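Participant: no sequence for this one, just the structure:
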């Protein structure tokens, strides 16, 4: 069996909201400690920017200096605990809002794609919402849910981005029909051995609202 799978969604990336910090006078990195200190700071800065976390580099440097020197801190332990707790709650709320927004966008785009795709020549739409197009007809037996199959496949998002493919390993994949996403399980049982199909899988038959990371994301 050979399958070219198109998942009904698109990849979106939320813009960073990090406010650029005012550039400080470049330090001279003469010692290993200087280089280590700078590397740690640069790594933290890149991570904060990537996550959209806004901080004050000067205040952070002051806190680091006071904490390491044992100087009188500008906030009490309880105050810092409250600040960090609020930060965690706000960050979680922001992440959840971004997740929900992206999921809704992907779901809407996926539904629009399937709605247009179903009218294309050769595309068959099943009651479940799964769509497929036969590229090459196979003459072998159709597998059952309990069978193990060997397939070659390429998985793409609806924008054409490839997120997985047996081409990467140079060899087919072998798995049990019941141990893949529902859309594949349904399609595989309809495909005679030797078939080549394009299968268009709605989010509800793929990964749904859960995020699997990478380009697939959520509602794909």
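Facilitator: Nice, thanks for sending it over. Everything numeric here is computed off the predicted structure, so don't read it as measured data.

Participant: for the rest of this, base every contact and every neighbour count on C-alpha atoms.
Facilitator: Fine.

Participant: elements contacting the one helix or strand residue 49 maps to?
Facilitator: Counting by DSSP states H and E, the element that carries residue 49 is helix 32-51. Helices and strands touching helix 32-51, as assessed by 3 or more C-alpha pairs under 8 Å, 6 or more residues apart in numbering; DSSP states H and E, are absent.

Participant: can you pull the buried residues of it?
Facilitator: Taking 16 or more other C-alpha atoms under 10 Å as the neighbour-count basis, helix 32-51 is seen to contain the buried residues 45, 49.

Participant: tell me the helix or strand right after that helix.
Facilitator: Of the helices and strands lying after helix 32-51 in sequence (DSSP H and E), the nearest is helix 57-69.

Participant: quick one: contacts of that next one?
Facilitator: If you take C-alpha atoms under 8 Å, 6 or more residues apart in numbering as the criterion, helix 57-69 is touched by 21, 72-73.

Participant: another structure for you, compare them:
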């Protein structure tokens, strides 16, 4: 993600057939679909993320254990990221509107 240290989402998916994961159950399919949708959402918002750090945050959030940042800092970080996303989306919309003017 621009402006966030460690933002380096890999951009090269494995070639067809290289991924050895199988969707063996309805639960596997649901979890895979959730992962795809979350990743697409990140991509559509222009976020460039370190997937290992995202996975660490998810594991920590699900475990209910100690986080690497305080709850207060967590809220502050998320508010900042959301503001940045809204600002960038607004600039894109303004640019698109400007392109339509005669």
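Facilitator: Perfect, thanks for sending it. Being a predicted model, the structure only gives us computed values, none of them experimental.

Participant: returning to what we had before: mean shift of the helix holding residue 49 of structure 1 relative to structure 2?
Facilitator: Taken over the aligned residues, the distance from helix 32-51 of structure 1 to structure 2 averages 1.5 Å (mean C-alpha distance after the TM-score superposition for structure 1).

Participant: what span of structure 1 lines up against the helix or strand where residue 84 of structure 2 lies?
Facilitator: Assessed by DSSP H and E, residue 84 of structure 2 sits inside helix 71-100. Mapped onto structure 1 with TM-score structural alignment as the criterion, helix 71-100 of structure 2 occupies residues 77-106.

Participant: by how much does the matching stretch deviate from structure 2 on average?
Facilitator: Mean deviation for stretch 77-106 of structure 1: 1.0 Å (mean C-alpha distance after the TM-score superposition for structure 1).

Participant: identify the residues contacting the residue nearest the centre of structure 2.
Facilitator: Structure 2 has residue 42 as the residue nearest its centroid, 3.4 Å off, counting by C-alpha atoms, centre = their mean. Counting by C-alpha under 8 Å, 6+ apart, residue 42 of structure 2 makes contact with residue 48.

Participant: how close does the counterpart of it in structure 1 get to residue 162 of structure 1?
Facilitator: Residue mapping for residue 42 of structure 2 onto structure 1 gives residue 48, with TM-score structural alignment as the criterion. Distance from residue 48 of structure 1 to residue 162 of structure 1, counting by C-alpha to C-alpha, to the nearest Å: 29 Å.

Participant: what's the answer for residue 38 of structure 1, then?
Facilitator: With the distance defined as C-alpha to C-alpha, residue 38 of structure 1 ends up 37 Å from residue 162 of structure 1.

Participant: what strand or helix carries residue 155 of structure 1?
Facilitator: Using DSSP H and E, residue 155 of structure 1 maps to strand 148-157.

Participant: tell me what the next helix-or-strand element following that strand is packed against?
Facilitator: The C-terminal neighbour of strand 148-157 of structure 1 among helices and strands, as given by DSSP H and E, is strand 162-165. Where contact means 3+ C-alpha pairs under 8 Å, 6+ apart, strand 162-165 of structure 1 is packed against strand 148-157.
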